[in-house]
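>>> sequence plus the predicted model coming up.
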Amino acid sequence: MVSIFFTELFKTVGAIHDEIEIICINDGSTDQTLQKLIAQKNAAPKHLSIRIIDFSRNFGKEAALTAGVEHARGDAVIPIDTDLQDPPELINALIAKWKEGYEVVLAKRCDRTSDTWLKRKTAKWFYRLHNSISHPPIPEDVGDFRLLSRAAVDALKKLPERERFMKGLFTWVGFKTAKIEYVRLSRKAGDTKFPWLKLWNFALDGITSFSTVPLRIWSYLGFFISLFSFAYGSAIIVRTLVQGVDIPGYASLIVIILFLGGLQLVGIGVLGEYLGRIYMETKNRPIYIIRQEL
């Protein structure tokens, strides 16, 4: 996959007359990725500067993306994956928009037929839910593939959080933004490293990073349940005074207990999500550790 990606990338950046720096993040790979990156560095054209950042272990996509942004030295920075679903030839269009005066240029996926039906639907539901309860809303169908000006990169480097949701952080810093639409391609090689469980956790990270609405919901829900319980209890007292003592129903009692118990467990789970984020932030550990730079 590495050689295929660099072949396509060199076709694009070879025609760019500006000075180009390519930063490769090796996120704790266990195959021959590092050796292949070194081979590409040695074989690269002389006008291209390739730097390799080798992590001490796998720290995840958000950490790798953070490292690339923090170590980039150019006036404009373009994060891109090596699976070629985001076409390198679009880099020229991103740079052209940036030269028009835009500080951030987004690559918006106008056609995602290469993804499965379920993935397209769940992504759409996530964007709708996230943007309805979070601020600022993140652009729909926009991934990490984009152009960031030096001003935007410097602003991102000031954000100290360890538990990072980069899509949200990219949007949060703002700046003058333009969009370019493109067709998302099929993966050229390899398999996705994001199974459904990781995608679910990724969505939870996105919501809890930029919204406290899930916490607020339980305050309102508790109020309405208390109000309903008060009204229902008052009705039982009135009926008992008028009609006498009724035989209590075991089944309805069990249903109510299980329902309220389930609500309490869900509420504790939501609290746990936010407490877990606070716990990880208070450790103040580095986002990643670099084993070597080549």
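Nice, thanks for sending it over.
>>> only C-alpha atoms for contact and neighbour calcs from this point on.
OK.
>>> from Arg112, how far out is Ser219?
According to Cα to Cα, to the nearest Å, Ser219 and Arg112 sit 38 Å apart.
>>> okay, these two: which has more neighbours?
Neighbour totals were compared for Ser219 and Arg112, and Arg112 leads with 16 against 12 (other Cα atoms under 10 Å).
>>> take the one below as the second:
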Amino acid sequence: MISSEISYSVVVPVFNSSHSLVELRDRIDAVFKNEMKETYELIFIDDGSENELTWPFLDGLSKKYIEVTSIRLMRNFGKQGALLCGFNNAKGRYIITIDDDLQHFPEDIPSLAALNAHDVVIGRFEKKEHSISKRIFSRVNNWFEAKLLGKPRHIRNSPFKLIKAEVVKAFLQIKTPNPSVSALLFYVTKDVKNVNVRHAKRPYDQSGFTLKKMFATFANMLFNNSSFLLKLIAYAGISISFFSFLLAFIYFIKKLTVGIPVPGYASLVTVTLFIGGLMLFSIGIVGEYLIRIINGVELKPAYVVREKSGE
């Protein structure tokens, strides 16, 4: 993955974009050649775009510019799969992820690169130009990432990142179905820094990241990259079991002191609560084992390449 000839690999997942790709390439090229004076490669991943113009644009860019590689996936595998495909093909010492819609400023790449002594540098948008629904979703998602994935609480996550190749190499060794890049990232390292970057309004086309895809991304994090729900059930089972023991003790004392007018009531309630709590606790334990078995056995690919243009 690491090449002494290439300092930076820029990975761009693409879905249905076309005209923005030329401007994005030009601006990234200007940043590396004119400002940073660093070698780079630009990797576009066409994630099963429905726009018939997308692949011709990418294919043309890869044939015209030696720094550009374009990869076309067989179908839409989602942004996470597209990113993993880019990571597997990256050769630089540092990998930068940036969106294809020009809402991220390529001119802010030097700000990320200035902190490349850290494992991961994440762009924190000073002012987001998203809709209200997307901003709300982003805040909720960030909170859950801290709770479920171990993201440091002071870190704001975004798709605009710089990652050391060593970190990428480490989390690519983790074979899991429906992977989340953020989950893999925060599992491998906690050396993460934020840097303020700008955020622009989308100049071309409409966003392909619909509300449906937002919820799918969140569900993927919740069900496939954490055991939060199973742990919640286990904790609920333990709590109910503890409550049943406490209630049994109370009824036992009450029966000895003042008596209980309904025969069998105390034992029935206590046994019912105890068995229910024990069952929930057992389901949680079994679920933990199932998660580990599934993750270790069901090695579905995160992406499948249809064709590749340029090297």
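It's in. These numbers come from a predicted model, not from an experiment.
>>> my guess is Glu161 of structure 1 meets Glu281, correct?
Yes - using Cα atoms under 8 Å, Glu161 of structure 1 is in contact with Glu281, at 6.6 Å.
>>> so the nearest residue to Arg124 of structure 2 once chain neighbours are set aside is in which element?
Nearest residue to Arg124 of structure 2, sequence neighbours excluded (Cα to Cα, 6 or more residues apart in numbering): Asn196, at 4.8 Å. For Asn196 of structure 2, the host element (DSSP states H and E) is strand 192-197.
>>> got a list of contacts for that strand?
105, 108, 111-112, 115, 118-126, 155-156 (Cα atoms under 8 Å, 6 or more residues apart in numbering).
>>> list the buried residues of it.
192-195, 197 (16 or more other Cα atoms under 10 Å).
>>> how far off centre is it?
17 Å (Cα atoms, centre = their mean, to the nearest Å).
>>> mean distance, it to its aligned residues in structure 1?
Superposing on structure 1 and averaging over aligned pairs (mean Cα distance after the TM-score superposition for structure 1), strand 192-197 of structure 2 comes out at 2.3 Å.
>>> average distance between whichever helix or strand comes after that strand and structure 1?
Using DSSP H and E, the helix or strand that follows strand 192-197 of structure 2 towards the C-terminus is helix 211-219. Superposing on structure 1 and averaging over aligned pairs (mean Cα distance after the TM-score superposition for structure 1), helix 211-219 of structure 2 comes out at 2.8 Å.
>>> name the next helix or strand downstream of helix 211-219 of structure 2, please.
Criterion used, DSSP H and E; the element after helix 211-219 of structure 2 is helix 228-257.
>>> what's that next one packed up against?
helix 265-297 (3 or more Cα pairs under 8 Å, 6 or more residues apart in numbering; DSSP states H and E).
>>> returning to what we had before: among the contacts of strand 192-197 of structure 2, which are in strands?
120-125 (DSSP state E).
>>> what's the match for Gly74 of structure 1 in structure 2?
Matched by TM-score structural alignment, Gly74 of structure 1 corresponds to Gly92 in structure 2.
>>> for the stretch 1-150 of structure 1, which segments count as helices?
2-13, 33-43, 61-71, 91-99, 117-133, 150-156 (DSSP state H, counting those that start in this stretch).
>>> give me the mean distance between the fifth one and structure 2.
To tie it back to what came earlier, the one meant is helix 117-133 of structure 1. Averaged out, helix 117-133 of structure 1 is 2.9 Å away (mean Cα distance after the TM-score superposition for structure 1).
>>> what does that helix contact?
Contacts of helix 117-133 of structure 1 (Cα under 8 Å, 6+ apart): 112, 137-138, 140-141, 203, 206-207, 211, 213.
>>> quick check on these: which are buried?
112, 137-138, 141, 203, 206-207, 211.
>>> rewinding a little: aligned to the residue nearest to Arg124 of structure 2, what sits in structure 1?
Checking TM-score structural alignment: Asn196 of structure 2 goes with Glu181.
>>> quick check: Ser17 of structure 2 touching Trp55?
No - counting by Cα under 8 Å, Ser17 of structure 2 does not reach Trp55; the two are 9.2 Å apart.
>>> farthest pair within the contacts of helix 117-133 of structure 1?
Arg112 and Val213 (29.8 Å; Cα to Cα).
>>> list the contacts for the aligned partner of Arg27 of structure 2 in structure 1?
Matched across to structure 1, Arg27 of structure 2 falls on Lys11, judged by TM-score structural alignment. Applying Cα under 8 Å, 6+ apart to Lys11 of structure 1 gives no contacts.
>>> swap in Ala302 of structure 2?
77, 80-81, 84-85, 177-179.
>>> next, format the residues you listed as TSV and append distance to Leu278 of structure 2.
Formatted as TSV, the contacts of Ala302 of structure 2 follow (distance: Cα to Cα, whole Å):
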residue	distance to Leu278 of structure 2
Phe77	40
Gln80	38
Gly81	39
Leu84	41
Cys85	44
Pro177	30
Asn178	31
Pro179	32
